[in-house]
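Student: Quick one: sequence plus predicted model below, questions after.
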Amino acid sequence: MPFRTLSPEDVMAGGTRIMRAGLEGGKIVVAYGKPTLEKSANLAVQAANWSAENPILAACAVVGTTGATILAAPSLATAPVLSSLGFTMNGIQAGSAAATAHSWIGNIVAGSAMAIGQSAGAGGNGLVIVNGAAQLGGAVMTLGSAGIAWIKAQL
């Protein structure tokens, strides 16, 4: 397919069409955006009021949702934790907590927590163990908060 040479008029016409489309989009935002924003703000106020009136149930909702998220996608929790401890794709990061622990331990024994952390940080088999532990924690959070909410509802 040969390339077409554009004239300045073609470029101007295309720019004009884009600008008109942007103006039309702006009209849509003005027409529908304000009511949507107001409804969102009202919903946020209602949620805040309910949370203030029901702090235990609100905490259970937050903990349960967090647990369900970790259960479904454990790497959302484990990747930042591993990285912040110093377990990276390139090995243990100098000056990190993992480096300090490694200097205390010395040689790393296969199967130890340090070895699993190194493997998980590098994306190896240790990640299965770390993610599995996170998922177990997520399940406990979800079920525990549901149990507390149920007990609260019975009182």
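Tutor: Received it, and whenever you're ready, just let me know what you need. Residues are numbered from 1 along each chain as shown.

Student: Please count neighbours and contacts with C-alpha atoms only from this point.
Tutor: OK.

Student: Show me where the protein has its helices.
Tutor: Counting by DSSP state H, the chain has helices at residues 8-28, 34-53, 55-72, 75-85, 97-105, 113-121, 126-154.

Student: Using neighbour counts, pick out the buried residues of stretch 89-104.
Tutor: Going by neighbour count (16 or more other C-alpha atoms under 10 Å), the buried part of stretch 89-104 is 91-93, 98-99.

Student: can you check stretch 40-55 too?
Tutor: Within stretch 40-55, no residue counts as buried by 16+ other C-alpha under 10 Å.

Student: Identify the residues contacting that stretch?
Tutor: 57-58 (C-alpha atoms under 8 Å, 6 or more residues apart in numbering).

Student: and that stretch, how far out from the chain's middle?
Tutor: With C-alpha atoms, centre = their mean, to the nearest Å as the basis, stretch 40-55 stands 23 Å off its chain's centre.

Student: take the one below as the second:
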Amino acid sequence: MTPQDCIEHFVTEHPIQAASLIAGGITVTAASAAVAAPFLGALGFGAAGVVHGSLATIIQASTGTVAGSSLFAILQSAGPGGIGMSAVKTAILAAAGGAMTAGPVHTLLQCLSNATAT
């Protein structure tokens, strides 16, 4: 079987899962901005900077000087919607995409493995 044959077989055998992957991908892409801001706010990265008494405050106090390219600096920039927000959205998309495609990719690899074994 070719990779295309394996994909066609997956879509034929699992039409609901295949459709949910497409719909899920669209939803995750659209929702990444909606999810990122509340998540950052819950951690303490607010529009006006690090929120007093938050987890972000504790982390900042324990790290001392924050390096410009560190994860903390990126989250601090993302809080008010700065350039760090694109990095946060990308991370959300990557994590969600990986979670959504793990099963189908495993199935595809099994199909290809079985095809080469025969």
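Tutor: That came in fine, so what should we check first? Worth saying up front: this structure is predicted, and the values here are computed from it rather than measured.

Student: And for the spatially most central residue of structure 1, nearest residue in space, chain neighbours not counted?
Tutor: In structure 1, the centroid-proximal residue (C-alpha atoms, centre = their mean) is Leu76; its distance is 5.3 Å. Excluding the flanking residues, the one nearest Leu76 of structure 1 by C-alpha to C-alpha, 6 or more residues apart in numbering is Ile70, at 6.9 Å.

Student: Now do the one you found against His102 of structure 1, distance only.
Tutor: Distance of Ile70 of structure 1 to His102 of structure 1, given as C-alpha to C-alpha, to the nearest Å: 28 Å.

Student: what's the answer for Phe87 of structure 1, then?
Tutor: Note on Phe87 of structure 1: its distance to His102 of structure 1, by C-alpha to C-alpha, is 11 Å.

Student: What of Ala79 of structure 1?
Tutor: 20 Å.

Student: about what we covered before: just tell me what the residue nearest to Leu76 of structure 1 corresponds to in structure 2.
Tutor: Using TM-score structural alignment, the partner of Ile70 of structure 1 in structure 2 is Val28.

Student: what's the neighbour count on that match?
Tutor: When neighbours are counted by other C-alpha atoms under 10 Å, Val28 of structure 2 registers 19.

Student: is it true that it touches Ala96?
Tutor: Yes - using C-alpha atoms under 8 Å, Val28 of structure 2 is in contact with Ala96, at 7.1 Å.

Student: In this structure Ala33 of structure 2 contacts Ala87, no?
Tutor: No - using C-alpha under 8 Å, Ala33 of structure 2 makes no contact with Ala87, being 11.0 Å away.

Student: re the thing from before, and among the helices of structure 1, the most buried is which?
Tutor: Comparing the helices of structure 1 by mean neighbour count (mean count of other C-alpha atoms under 10 Å), helix 113-121 ranks first with a mean of 21.
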